[in-house]
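Visitor: Here you go, sequence then predicted model.
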Amino acid sequence: MTSFVLFGTFFLFMLLSVPIAISLGLAGLITAIYSPNISITFLAQGFVTSTDNFALMAIPFFILAGEIMGKGGISSRLFNLANIFVGRYTGGFAIAAVITCMFFAAISGSGPATVAAVGGIMIPAMVAEGYDRKFATAVIVTAGSIGIIIPPSIPMVLFGVSSNQSIGDLFLGGIFPGILIGICLMIWCYFYSKKKGYSGTKESFSFKKMLSALNQAKWSLLVPIIILGGIYGGIFTPTEAAVFGVVYAAFVSIFLHKEIKFRKFPKIIADAAISSVSILIIIGTANAFGTILTMEKIPQAVAETFLSISENSIVIILLIILLLLIIGCFIDTSAAVIIFTPILFPVASQVGLDPIHFGIIMIVTLSIGFITPPLGVNLFVGSGISGLSIPTLVRAVVPFFFVMLISLAIIAVIPQLTLLLL
């Protein structure tokens, strides 16, 4: 009965459009009041201690670095460079947009931030080049999902903390899956553009233009190299790398690109703080929710249920993916990682799945939730930029949804893609 109260109140608040963090907290509080075995004081202490974690300090700093880079002229420089290489081919603008999203993903660690930073520049540019607005927006909205797969990734930090796995290993594991998804999206963009007659630019390749674009984008390209190289070179931890990323982003944007003035920094910091606080509140309330799940032995029950259906690892992966696809439609990615990692991780372990491989499968699956209604955060960001209605954008995204599913299937059945660099 306690479990029914917990999940019943949670979904009731969700149906009433109560924010996810508040829904989790209220569900935990009401359940604690209902059950004599759960102490409200214990839940309150768990709320504080769950956020008192050195690794979690990386989250606000990665968010701040992404905010600074997003407003510091990074997106336009990355696109100009990508467009030099692929712009003259069929669908070149769309392919360049995907490449730009992949590069920005290696800076921001966030899907919606990638859509906001790249979409504001790319969607109008693609429309001006003759692309249909629906297709242009769908490209950016979907490619923005790569923001949480190519490292650094905020959900990977949360998964690492929740499952006690190395965040550095998760970052390494996400590189090739993120690249694979980008390649699959580019292939679809090419064939769709060929069908619709979206030809490339008339400009021929020029080494002079390439060197000029490379020179303009060099400071942007160094960000993932410095951050990831520093982590894997043993120079600093992921948290320290996030701090360094903020310092580097501020220096480049103010003194080198000169596109951010000091007077804009309070607004940038405030925006990053709001995003960070919302995630940290989710972490705290989700921890209380998860504590009750553990006390009620829900993870063990889920594991037994899954294993009663089959002990075949492929079948278990399919069940987990199906569950996470549904969850991603309704629950924020950060909250989903914190709530369901303790539930599904034991199941994956019992069928012999590598923990890093499972983590990447989980995060890639939940990334699809960025483009599936009713939550679909990337859809709302893209809609705000393009002016398209959500139903119109959802229809445009459907082919990209299947491309993402194909990519996910490849990642799930070929663990070497994830584990090759470990």
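Guide: On my side now, so go ahead. Values in this document were obtained by computation on a predicted structure and should not be read as measured data.
Visitor: make it CA atoms for all contacts and neighbour counts henceforth
Guide: Will do.
Visitor: Give the buried residues for the host helix or strand of residue 292.
Guide: Element membership for residue 292 (DSSP states H and E) is helix 265-295. Residues of helix 265-295 classed as buried: 268-269, 272-273, 276, 279-293 (neighbour count, 16 or more other C-alpha atoms under 10 Å).
Visitor: by contact count, what packs against the helix or strand immediately after it in the chain?
Guide: Moving toward the C-terminus from helix 265-295, the next helix or strand (DSSP H and E) is helix 298-309. Packing contacts for helix 298-309, counted by 3 or more C-alpha pairs under 8 Å, 6 or more residues apart in numbering; DSSP states H and E, involve helix 313-330, helix 333-350.
Visitor: Now tabulate those in a markdown table and tack on distance to residue 246.
Guide: What follows is those, written out as a markdown table (distance: least, C-alpha to C-alpha, whole Å):
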| stretch | distance to residue 246 |
| --- | --- |
| helix 313-330 | 30 |
| helix 333-350 | 22 |
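Visitor: Check the ones you listed for me and report the most buried one.
Guide: Across those, averaging neighbours per residue (mean count of other C-alpha atoms under 10 Å) puts helix 333-350 on top, at a mean of 21.
Visitor: Need the residues that contact that one.
Guide: Residues from elsewhere that reach helix 333-350, judged by C-alpha atoms under 8 Å, 6 or more residues apart in numbering: 20-21, 154-155, 158-159, 162-163, 279, 282-283, 286-287, 289-290, 298-300, 302-303, 306-307, 316-317, 320, 327-328, 354-355, 358, 362-363, 366-367, 369.
Visitor: For the closest residue in space to residue 185 that isn't next to it in sequence, give its distance to residue 143.
Guide: Spatially, and ignoring its direct neighbours in sequence, residue 185 is nearest to residue 403 (6.7 Å; C-alpha to C-alpha, 6 or more residues apart in numbering). Noted for residue 403: a distance of 11 Å to residue 143, by C-alpha to C-alpha, to the nearest Å.
Visitor: what sits in contact with each of those two?
Guide: residue 185.
Visitor: and these two? which has more neighbours close in?
Guide: residue 143 (30 against 18; other C-alpha atoms under 10 Å).
Visitor: May I have the secondary structure class of the more buried one?
Guide: helix (DSSP: H, G, I helix; E, B strand; the rest coil).
Visitor: Contacts only, for it.
Guide: 98, 101, 102, 115, 182, 185.
Visitor: try it again with 7 Å
Guide: Each residue near residue 143 by C-alpha atoms under 7 Å, 6 or more residues apart in numbering is listed here: 98, 101.
Visitor: try this one next to it:
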Amino acid sequence: MEPAIIILLGSFFLLIFLNVPIAFAMGISSVLTSYYLDIQLIMVFQRMISGLRTFTFLAVPFFILVGLIMGNSGISEKIIKFASLFIGRIKGGLAMVNVLASMLFGGISGSSSADVSSIGALLIPLMQEEGYDDDFSVAVTTTSSVQGVIIPPSQNIIYYSLAAGGLSVGRLFIAGYIPGITLGIFLMVLCYILARKRDYPTGETIALKEVPKVVFDSFLGLFTIIIIIGGIVAGVFTATESAAVAVVYVLFLSLFVYKSLTIKDIIKIFNQSIGTLSMIIAIISTSSAFAWLLAYLNIPQLLLNSLLGITENRIILLLLINVILLFLGMIMDMGIIILLITPILLPIVVQLGMNPIQFGIMMMLNLGIGLNTPPVGTSLYIGCAIAGIKIEETLKILVPFYIVMGAVLLLTTFWPEFTLYLPDLIF
């Protein structure tokens, strides 16, 4: 192996092991490698800045704000009520309401963790009170939150667009709908089967006189999705512009219609978003320099040659890439993996004949499953903390949920039309 590759990857993993923040680890390893290769450091810093000099990146802070405002304005409660209108009366209805609410709220928050934190905080205790087992309540809530990372709008899809060299955010957004909705349907079927097997109760029945208010309240919140996706598809907005308009809309909704937030609350949310955004800026800038050096050292081609040394079978190679992504998703933060791994794996899957849009959704789904898998499993940890149980208590019940998510992942990997049909039809 070339010494420069050893310096780049060796110093990076050493710094991670020493608990150095990942943005600093990527920056330091990039500087050390450039110094060894006699590349002027100004080029490294130019790469860092160029990673941020894109109009698409401006969508990130706006989507973060939309998710935070909606998550703190009580919209999740209204969406749960709305979901109950359709499937609340079925056996195990509350579990299916959980899945449907995650599908709807995930399309607003775009975050698996936000989904679990908000909807889980309401529904996990409620499911426990209704007689659902603790492990089942956690499993339903956390696995259904995976829909949030593939159903738009999703910040992680924007990260992928940036890391992939500026792929169409609109196409990526639309490509996530069929896999996301399919996952939701599969999970609801599984919930129904397990509810009958475990004799769980039927869900809440909403009085007829309450229906208009429930529909009106939830529609105002869900209209955010229409603004974002409808604006992009109709060509009215770019992804960045739609996110900015959505921020104005949800601010108006929270302050003057729902009146669920005050100016003081909004200031706190803006302060919270600044902390999140500053971390993201650091990671995106240093990952741009790191990814440039990965390409400069021809690491993607070396990895492809290594994989081809194992097998030349396309199906097995794609399965191996899935395993790599699943493993990384278990141990690292999702956004970091996207920015770090996309420049390495994207050239490989393209050579294997996979469309970059399809690979993006495959990656999101892989990493979403990782959020529900120990040893890190951020979403799983949040769910277990809300339920007051240990992760080990959920592992047995999670098996059928992993099988369902795995089935959707295989469809995404090996059936291109599963992700590409809608964007090709619309665009």
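Guide: That came through, no problem. Everything numeric here is computed off the predicted structure, so don't read it as measured data.
Visitor: in the first structure, which residue is closest to the centre?
Guide: residue 148 (2.5 Å; C-alpha atoms, centre = their mean).
Visitor: now that one: how far from residue 46 of the first structure?
Guide: Residue 148 of the first structure is 27 Å from residue 46 of the first structure, where distance means C-alpha to C-alpha.
Visitor: just residue 214 of the first structure next, same as before
Guide: Using C-alpha to C-alpha, residue 214 of the first structure is found at 49 Å from residue 46 of the first structure.
Visitor: Next: residue 139 of the first structure.
Guide: Distance, residue 139 of the first structure to residue 46 of the first structure, by C-alpha to C-alpha: 41 Å.
Visitor: These two - which one has more neighbours?
Guide: residue 139 (28 against 19).
Visitor: Pull the contacting residues for that one.
Guide: Residue 139 of the first structure touches residue 94, counting by C-alpha under 7 Å, 6+ apart.
Visitor: Over to the one 5 residues further on?
Guide: If a contact means C-alpha under 7 Å, 6+ apart, then residue 144 of the first structure has 101, 111, 112, 114, 115 as its contacts.
Visitor: Can you mark which positions in the helix or strand where the first one lies are buried?
Guide: When elements are defined using DSSP H and E, residue 101 of the first structure is found to belong to helix 92-108. Buried residues in helix 92-108 of the first structure, counted by 16+ other C-alpha under 10 Å: 92-108.
Visitor: Residue 390 of the first structure is nearest to which of the helices and strands packed on helix 298-309 of the first structure?
Guide: Closest to residue 390 of the first structure of these is helix 313-330 (C-alpha to C-alpha; 14.2 Å).
Visitor: Out of the helices and strands packed on helix 298-309 of the first structure, flag the one nearest residue 28 of the first structure.
Guide: Residue 28 of the first structure lies closest, by C-alpha to C-alpha, to one member of these: helix 333-350, at 12.3 Å.
Visitor: Now the closest one on the second structure. Mean distance?
Guide: Its matched residues in the second structure lie on average 1.4 Å from helix 333-350 of the first structure after superposition (mean C-alpha distance after the TM-score superposition for the first structure).
Visitor: Between helix 313-330 and the next helix or strand after that helix, find me the angle.
Guide: Counting by DSSP H and E, the next helix or strand C-terminal to helix 333-350 of the first structure is helix 355-367. With axes from the mean of the first three to the mean of the last three C-alpha atoms, to 10 degrees defining the directions, helix 355-367 of the first structure sits at 40 degrees from helix 313-330.
Visitor: and helix 355-367 of the first structure, what other elements does it pack with?
Guide: Other helices and strands packing on helix 355-367 of the first structure, by 3 or more C-alpha pairs under 7 Å, 6 or more residues apart in numbering; DSSP states H and E, are helix 167-196, helix 313-330, helix 390-413.
Visitor: What is the burial count for residue 18 of the second structure?
Guide: 10.
Visitor: distance of it from residue 25 of the second structure?
Guide: With C-alpha to C-alpha as the criterion, residue 18 of the second structure and residue 25 of the second structure are 10 Å apart.
Visitor: okay, now residue 262 of the second structure: neighbour count?
Guide: 13.
Visitor: how close does it sit to residue 78 of the second structure?
Guide: On the measure of C-alpha to C-alpha, residue 262 of the second structure and residue 78 of the second structure end up 19 Å apart.
Visitor: go on, residue 302 of the second structure?
Guide: Residue 302 of the second structure is 51 Å from residue 78 of the second structure, by C-alpha to C-alpha.
Visitor: Which one's more surrounded, those two?
Guide: Taking other C-alpha under 10 Å, residue 302 of the second structure and residue 78 do not tie; residue 78 has more neighbours (21 against 14).
Visitor: Please name the nearest non-neighbouring residue to that one.
Guide: Using C-alpha to C-alpha, 6+ apart, the nearest residue to residue 78 of the second structure is residue 218, at 5.2 Å.
Visitor: Kindly report the same for residue 23 of the second structure.
Guide: residue 283 is the one closest to residue 23 of the second structure (C-alpha to C-alpha, 6+ apart), at 4.7 Å.
Visitor: thought that neighbour was touching residue 21?
Guide: No. Between residue 283 of the second structure and residue 21 there is no contact under C-alpha atoms under 7 Å: 9.4 Å.
Visitor: circling back to that earlier point, now do the helix holding residue 101 of the first structure and helix 167-196, the angle between them.
Guide: 170 degrees.
Visitor: Give the aligned range of helix 92-108 of the first structure in the second structure.
Guide: Residues 93-109 of the second structure are matched to helix 92-108 of the first structure when aligned by TM-score structural alignment.
Visitor: Can you report how many residues neighbour residue 189 of the second structure?
Guide: Residue 189 of the second structure has 14 nearby residues by other C-alpha under 10 Å.
Visitor: what does it align to in the first structure?
Guide: Match for residue 189 of the second structure (TM-score structural alignment): residue 187.
Visitor: what's the answer for residue 119 of the second structure, then?
Guide: With TM-score structural alignment as the criterion, residue 119 of the second structure pairs with residue 118.
Visitor: For its match, which non-adjacent residue is spatially closest?
Guide: Take residue 118 of the first structure and drop its neighbours on the chain: the residue closest to it by C-alpha to C-alpha, 6+ apart is residue 75, 5.6 Å away.
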